[in-house]
Structure formats: structure tokens, C-alpha cells
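Visitor: My questions concern the predicted model and sequence given below.
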Amino acid sequence: MPALGRAGWRRLLPGWRHPARIVVTAFAVAILAGTLLLTLPAATADGHPADLVTALFTATSAVCVTGLVVVDTPDYWSAFGEVVILGLIQIGGLGIMTLASLLGLLIARRLGLRLQLTAQAETKALGLGEVRRVVSGVVTVSLLFEAVTAVVLTLRLALGHHYTWPDALYHGVFHAVSAFNNAGFALYSDSLVRFATDPWISLTVALAVIAGGLGFPVWLELWRHRRGRRHWSLHAKITLLVIGMLLVIGTVAIIAAEWTNPRTLGALDPGERLLAGFFTAVMTRTAGFNSVDIGQLEPGTLLVHDILMFIGGGSASTAGGIKVTTFALLAFVILAEVRGEPTVHVMGRRLPAAVQRQALTVALLSVGAVVAGTLALLTLTPHDLDETLFEAVSAFGTVGLSTGITADLPTAGRLVLVALMFVGRLGPITLASALALRDRTRRYELPEERPIVG
């Protein structure tokens, strides 16, 4: 049988080099490898191999930097298992930031459907030099924030909570990586409830989560144009503005709703309530840590969580959701339509119609995924709408917060969350890139007709 040449393989596997397929395949392979490692006897505390669904769920949650768990992380997994989870979190976080940044660069350069990772003569080509700069930049930013966070947490745990230095270092590094990558995995059965009143722990973790949720492109612009905002791109301006607004709105809404709730903030002193309320609002940015019992929140607060978790964080960041830029673009489109303006203008720039369609597509398909997941959980479990919707949004937004029903879900329900985590982590990125890279020229236009709207 004659060997297939490069052209033959391309015909046999059409589109195999499409960036979206590369991203999905890479993450699927990482999840499979993590699942196999977590099924080893050495990965569990009692030495018995974890069942396949538990290992798959945990590996997916780690690679997709979600933080949902069906077993108690510190009790069920051994030190080897925890290190595997930590490695999967790091791979998932770095992978998302790197691949999303490269896809963003590719889209900005309008290179077509195939990612060419070779130096090319055209000035608009994505060469190896740029790829290396993006990859090295993502790694440098990630390790820098993780290192600073780990140092602060280690010192606080050792000096303020009397941990031994080895334990303080291990816990500090684990939670620093988990925080910056917006993973939400914790080495405590109560997440970070025991540190709810400790500003050194709470604020450090919260700031690491915010830093990871901004995204590498924003940090790159902040560094390059650190002397002024005039040269910031529209993406950076929208990301910073909307994340800041949502943090303020979320904090105020959560504190107001839970101020007198004795099962959450009401049991704390006024200053501690403000700290815990801010921490809770930050965690809805897809981090997954909690310093209060999520299952005891008021129904209105759960709805606020649902909204914030669905929106998520910045593009090309470790955060999930539909992304703040998508949410903001839709808001600007609505505002322009209400005003009767023919085009959408934002901060001195006009939004292309293609970008508006992409934002609408990502948002509506994401709504469809959450609705489908919620219906599936309602059918498969005895839990009510508040709990199942919260769980579905948390999984899709790769948040990791839970009202406490995750461990009680049947196998089918856990697989639903696995699918939501995978789709939620990769769906918006791959869908947006696929839409942006699919630039086709229409050779003719049909007669125009306007149906009745509303």
C-alpha cells in the first residue's frame, strides 16, 4: 500500500489543521490523560482505584479549570492525586490563555481558516517569532502572578495560622495556581470558609482570581501602554470597564441581599460582611472558591450568581462564561437600536456587523446549552429549578460553585455536567474563532423584505 504524502493526508482529513479542531483535540487528550492518572491506585487516599466517572469528572473539572467536585478533594485524593489535579489545572489554564491569545492574534490578522505556525513573507502572517512571544508572555505572566500569590499565602499560613513551613508552602502553591487559573479547587473540605474573616487570605485569592480573569491580551496592553490609556485597544477598555462594573454591582447586590441572613453574612461582623461579600462577588467571575455556604444563599442571590457566572470574565483569560466583551457588545447593539442609530459606535470606534453577529451567536447558543443542561438535570434528579439551574450555569461558566448537590447527582447527571464543563470551556472560544475565521464572499444578494418583529 503506497504511503500517503502530505497532500494525501490533507485530502483524507479535511480541515484537520483548523484552529478550533486543534484546541478541542488538545483538551480532550489532556482530559483523557488526567482521567487515566486519577484511576491509578496511587491517586486515592485509601489506595483503591477511583471509578471511571469520578476520575473523568475530576479531570474535566481540573483541565477546564472549573472546580466542581463529586468527592472531597483533601480526603479522597492522595498527595499524588492532588499533584495530578494541580498539574491539570496548570495545563488547562496555560492552554486556554495561550491558545485563545493565538486565536485572537490570528483573527486580528485575518489569516483565513488555517493556522500557519511558520515564518512567512507576508507582513500580516503569524510567524514563529510572534507565536513564541505570545507563549512566553502567557507563561511569564501566569508564573509571576502565581509566584507572588503563593509567597503571600505561604507566609500567612505559616505565620498567621501556624502551619509548618512545608505544609504552608504546599497549600500556598496549590491555592495560588488554583486561584490565578480560576479553578476553585481547594485543599479544605469547606473550601475557604475557614478564612472568611482573614483579609490576607481572602483578598490575596480574590486579586489572583481577578488577575487571571482579565486575560493575557489585556495585561500585555497594560504593560505596553502603562503610561497612559490613550493607546489602549477597544478590547482592553471594554474588558476593564465591564469587569469593574460587574464587581461593584455584584458586591453591592450580594451584600444587600445577604446582610441579615444569619446563615451567610449575617453571622459576621460588619467589616467581615463586606470582606465576605466582595470575595463572593469575585468568585462568581468563574473562580469557584467560597467563604460562605452557597447552599444557604437567598433565592435572589442565587439568581445574581447565575447572571454573573454566565457572563464570566475576559476573553483569552482563565475565566469562563460568554465573556464580558460579548455581553458588552450586545448591550451596545441594543442601545444603538433603541436610539434608532444605523450603526453601533463604542468609545470612538464603529463595531463591524460581523462582530455583532458573532456576539449574538455565542450568547444565544450558550443560553441554549444552559437550558438543555438544566432540563436534563431536572429530568434526571429530584432537585428543584434553582439548584439545577445554578449547577448548569456553574458548569457551563466553568465556575465551580455549587449549592451542594454535585456529589448527590447520579452518573447520568454527572456526565451532563462533564459535557457542560467541556462545552463551556471550549465552546465560546472555538465558536467565536470559527465564526471570525470563516470569511466568505457572497456573490449575489436576494431581494430585501422585512418581517414583523415583536
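Guide: Right, received. Where do you want to start? On a predicted model such as this, the values are computed, not experimentally measured, just so you know.

Visitor: Please make it C-alpha for all contacts and neighbour counts, starting now.
Guide: OK.

Visitor: now the helix or strand hosting A33, how far from the centre of its chain.
Guide: Assigned by DSSP states H and E, A33 falls within helix 19-38. Its chain's C-alpha centre and that of helix 19-38 lie 16 Å apart, by C-alpha atoms, centre = their mean, to the nearest Å.

Visitor: Show me what that helix is in contact with.
Guide: Contact with helix 19-38 is made by 16, 43-44, 49-50, 52, 55-56, 58-60, 63, 81, 84-85, 88, 92, 99, 103, 113-115, 426, 430-431, 433-434, as judged by C-alpha atoms under 8 Å, 6 or more residues apart in numbering.

Visitor: here's the one I want to compare it with:
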Amino acid sequence: MMRARGVLGRFRHPTQVVTTGFGAAVLLGTVLLSTPLATASGKPAGWITALFTATSAVCVTGLTVVDTAAHWSAFGEVVIAVLIQVGGLGIMTLATVFTLLISRRLSLRARLSAQAETKALSASDLRRLVAKVVLFSLASEAVTAAVLTLRFVTGYAEPVGHAAYLGVFHAVSAFNNAGFALWPDNLIRFVGDPWICLTVAAAVIVGGLGFPVLFELRRSWRRPSRWSLLTRVTLAVTAVLLAGGTLIFLATEWSNPRTLGQLDGPGKLLAAFFTAVMPRTAGFNSLDLAHMYPSSWLVTDLLMFVGGGSAGTAGGIKITTVGLLAFIVWTEMRGESRVNIGHRRLPEAAQRQAVSLTVLGVGLVAFSTYILLVLTPHGLDRVLFEVVSAFGTAGLSTGITASIPPPGHLLLIALMFVGRIGPLTLGSALALKERTRRYELPEEGMIVG
């Protein structure tokens, strides 16, 4: 007991435990995927391949350097699915569940650690929150798996056992916004199947909204007037991004013979909607992204960078961040001194966090893009797409992931890890302690712009 306390004592901030937990999961996954049992050929996978795949799974990204179905054995695929589940629920959420089952008690440090992962507003409600997170996640995945399994059996004559395996794997991958698929073309073969595409899209949207929003909607979905700012901003920005992305992809790719051009009207609408949903950091694709126009790549870059909701399975800088930035800009344009959303005033701390997170994200993407441009012969549009996909834990690719040299793979691994943990969370985890300034300096104005 004293030794355990000594180890925990080395971490002075709960987010350090979160970061260490994700790192440990990646390390364990790398070891398991490096064994001969994990590959279809029976030969050990290279350590970079195993590390890249484990990081992509734990960080629920979906980028791959090998064909998932062809390279990994059934054991390897199960390891990937488990890593996705662990990454989606969060290391500290799982640790809290195990602690409750074993001791029925939670230490203050464990409460704070899990609170940092789940973004809970109060540590006193942590037990009930964690139970809801786990039960809701498993229930959503079970429903998704059931629908997919039924479709694989009735529509594609898959044996029940294999259909269930496919259904469970892709349900876990979809709800956790991972994007791993067990077909070489991802989901392109199902581009015209609304049962598959809409089911996967629904799981991605639900998983990407964020648990606080989902729980609030469950409690008071009939009373929008009682919704919190988090729920209102999340739903509003989500609707705008989904509708806007669908319309843009329809307009841009309508006559492209290698994407939407080969489909009929309803098929184009379905494929455009599915393509607009996936940059929420899911990583599935029903169209060949390598044949999309560069203008569509740019729109996808923006959607991947934004990502999904806070405290959900999606990555990116979060749609709430973008929503807050929009209100900040609107306030400045109107010349007001306080940022108000509806009948509530936005705290200055939230404004600073939104700006800081965006600036850090842009800086990381710009720096990483420059490094990959130096390391690879690929153009700016493809490299930027790959970098934003890794940072936003989206998992979409124009097909250059496998051709990137090992140093570039290591860079993408770091981006996926930082994108999952979050730049601010990672920064606070590395800090030895929080510093509070005990004095105020004289104020001096400065010209901006």
C-alpha cells in the first residue's frame, strides 16, 4: 500500500495519471501486436507497425500502415478492438470501474483522475457518472452491432457467427469514432447501402456528441429551454457542420466520375452525408478519398480539425471550441466587453482555453506538416490531410500513410497521442505543479492587427 501511494505521489496532477494510463495502454498494445500470434502470416510485426497500430487504436484514430484484415490475425483484430474500447471509454473511467468493483470505495486521487478524463463537473457524482458512461457505451454498441449483424446475414449472406463478429467489431469502431474496418476498401463496397452507412453514421454521431450532452438530452430532451450552454452549442454547431458538409460535398463532387458521379441521386445524398459525418474523427469512408478533388480535401481538413463534442469519443479541438470562438469574434465585432451566449455570460477562463487550444492545434499541425513535407515527396494537400487526420484522430487518408518513412510514422504517432489526450491536458500533465501569481502587473495597451 505504501509503495502504491508512493507511485501515485509522483503524479501531482490528475491529468498526469490520464496521460500515463494512455501511454501504458499503447505500450501493452504494441507488445501484444508484436507477437507472432497477432499476425495472419505468423511472423512478428515490425515494432513501428505494432506501435503505430496500437497508438491509432487506443487514440481511436483509424490510420493504418497495413491492411487490417489481411495483416492481422483474429487475435490481432480482437486486440485492436479492445484497445479501441479502452481508448474510447478512457483509461481512468475503466480504472474507476475496476476500483469500484474491487473495493467499493474511491480515493480522492482516483476521483480526481477519473474526473479529468470524463470531464465531470463534480467529483462527488463520479460513481454514478462512470456507471452511466459504461452502460450507455455498451448499450449503444450492442444496438449498432445487432443492426449490422442482421444486415450482413440478410443482405450479404454472411454466416451468423462471422456476421456477428463483423457487427461487433465495426460497432465498437464506429461508436468510439475509430474508423478501423475489416475490408481493404474500408466501407466503399457499401456506399449505396443505407442500412450499413446510416447505422455506422448514427453510431459515430452519438459517440461524438459527448457523454455530458447525451445524458442531458436523456434527462430533458423535451425541454430545450433547460439545456445547458454545452448542449446548445454542441447541437447547434454539429447540425451546421453536418448540413454544411453534406451540401459542400454534394456541390463539389457531384460530377466527379470517381466519387459521386457514378451514383444516382439518392446514392449521392447518402454518400455525401456519410462523407460529412466521418471527419468528426470516425475514419470510415464510403468514397475513395484519393480521387476526391483538392477542394473537398480542404473542407475535410477543416472538419477533421474541428472534430466532435467535448468528453466524447471524437477528437479535434472540439465543436464547442469553435462555437465559443465564433461568439468571441461576434462580441468583438459588436464592440461589447463581455461574451454572452443566450442569457448566460461566458467565463474568461473558457475563452482563454478556447483560444489556447486552437492556437496550439494550429501550431502543431503547421509544424508537423512542414516536417512531413521535408521527409516525403508528397504534395502539400495530401500531407496536410494526413497531419490533420492524425491530430484530429480522424483516421481518414488519401492513401499515403503506408508510403511515409519511419520517422514520419513516429511523428504521426506523436500527433495521434497528443490529439487524443489534448494539447492543454498534455501540457498540464507535464507541469510539476500549478502556479498561481500572487500579484498583478500594471496594465498597458497594445495595437492588435
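Guide: Perfect, thanks for sending it. In this text, all values refer to a predicted model and were calculated from it rather than measured experimentally.

Visitor: Just give the TM-score of the two.
Guide: Put the two chains on top of each other and the TM-score (TM-score structural alignment, normalised by the length of structure 2) is 0.91; 430 aligned residues with a C-alpha RMSD of 2.5 Å.

Visitor: mean per-residue distance, the helix holding A33 of structure 1 to structure 2?
Guide: The superposed helix 19-38 of structure 1 is, by mean C-alpha distance after the TM-score superposition for structure 1, a mean 0.4 Å from where its aligned residues fall in structure 2.

Visitor: After that helix, which helix or strand is next?
Guide: Using DSSP H and E, the helix or strand that directly follows helix 19-38 of structure 1 along the chain is helix 52-63.

Visitor: residues in structure 2 matched by the following helix or strand past that next one, start to end?
Guide: Downstream of helix 52-63 of structure 1, the next assigned helix or strand under DSSP H and E is helix 73-76. The counterpart of helix 73-76 of structure 1 in structure 2, using TM-score structural alignment, spans residues 68-71.

Visitor: What lies in contact with that stretch?
Guide: Contacts for stretch 68-71 of structure 2 (C-alpha under 8 Å, 6+ apart): T39, A40, S41, E77, F180, A181, L182, W183, P184.

Visitor: ok, the last one to T68 of structure 2 distance?
Guide: In other words, P184 of structure 2. From P184 of structure 2 across to T68 of structure 2, the span is 8 Å (C-alpha to C-alpha, to the nearest Å).

Visitor: Looking only at neighbour counts, state which of these two leads.
Guide: Per other C-alpha atoms under 10 Å, whichever of P184 of structure 2 and T68 has more neighbours is T68, with 20 against 13.

Visitor: about what we covered before: make a ChimeraX selection of the buried ones in the contacts of stretch 68-71 of structure 2.
Guide: Here is the ChimeraX selection string for the buried members of the contacts of stretch 68-71 of structure 2, based on 16 or more other C-alpha atoms under 10 Å:
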select :39,40,77,180,181,182
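
Visitor: Please, where are all the strands along the stretch 251-400 of structure 1?
Guide: With strands called from DSSP state E, counting those that start in this stretch, the stretch 251-400 of structure 1 shows them at 345-346, 349-350.

Visitor: Quick one, which of those gets closest to L409 of structure 1.
Guide: L409 of structure 1 lies closest to strand 345-346 among the strands of the stretch 251-400 of structure 1, at 44.5 Å (C-alpha to C-alpha).

Visitor: which strands and helices sit next to that closest one?
Guide: Other elements packing on strand 345-346 of structure 1 under the criterion 3 or more C-alpha pairs under 8 Å, 6 or more residues apart in numbering; DSSP states H and E are helix 324-339.

Visitor: Give me the buried positions along stretch 408-423 of structure 2.
Guide: Those would be 408-409, 411-423, for stretch 408-423 of structure 2 by 16+ other C-alpha under 10 Å.

Visitor: By residue count, which helix of structure 2 is the longest?
Guide: Longest helix in structure 2, counting residues (DSSP state H): helix 126-156.

Visitor: quick one: it aligns where in structure 1?
Guide: The aligned range for helix 126-156 of structure 2 is 131-161, by TM-score structural alignment.

Visitor: before we move on, back to that, output the contacting helices and strands for the longest helix of structure 2.
Guide: Applying 3+ C-alpha pairs under 8 Å, 6+ apart, we find helix 126-156 of structure 2 packed against helix 74-89, helix 91-103, helix 108-118, helix 160-175, helix 194-209.

Visitor: how about 7 Å then?
Guide: helix 160-175, helix 194-209 (3 or more C-alpha pairs under 7 Å, 6 or more residues apart in numbering; DSSP states H and E).

Visitor: And the counterpart of S403 of structure 2 in structure 1, how close does it get to V70 of structure 1?
Guide: Alignment note: S403 of structure 2 maps to D408 in structure 1; criterion TM-score structural alignment. Applying C-alpha to C-alpha, the value for D408 of structure 1 to V70 of structure 1 is 8 Å.

Visitor: These two: which has the busier surroundings?
Guide: V70 (17 against 13).

Visitor: ok, back up a step: would you turn the helices and strands packed on helix 126-156 of structure 2 into TSV with mean neighbour count and distance to F284 of structure 2?
Guide: Shown next, in TSV, are these (neighbours: other C-alpha atoms under 10 Å; distance: least, C-alpha to C-alpha, whole Å):
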stretch	mean neighbour count	distance to F284 of structure 2
helix 160-175	23	8
helix 194-209	22	9
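
Visitor: Would you mind telling me which of those helices is nearest G316 of structure 2?
Guide: If you check each of those against G316 of structure 2 by C-alpha to C-alpha, helix 194-209 wins as the nearest, at 10.6 Å.

Visitor: post-alignment, stretch 139-147 of structure 1 versus structure 2, mean distance?
Guide: Averaged out, stretch 139-147 of structure 1 is 0.6 Å away (mean C-alpha distance after the TM-score superposition for structure 1).
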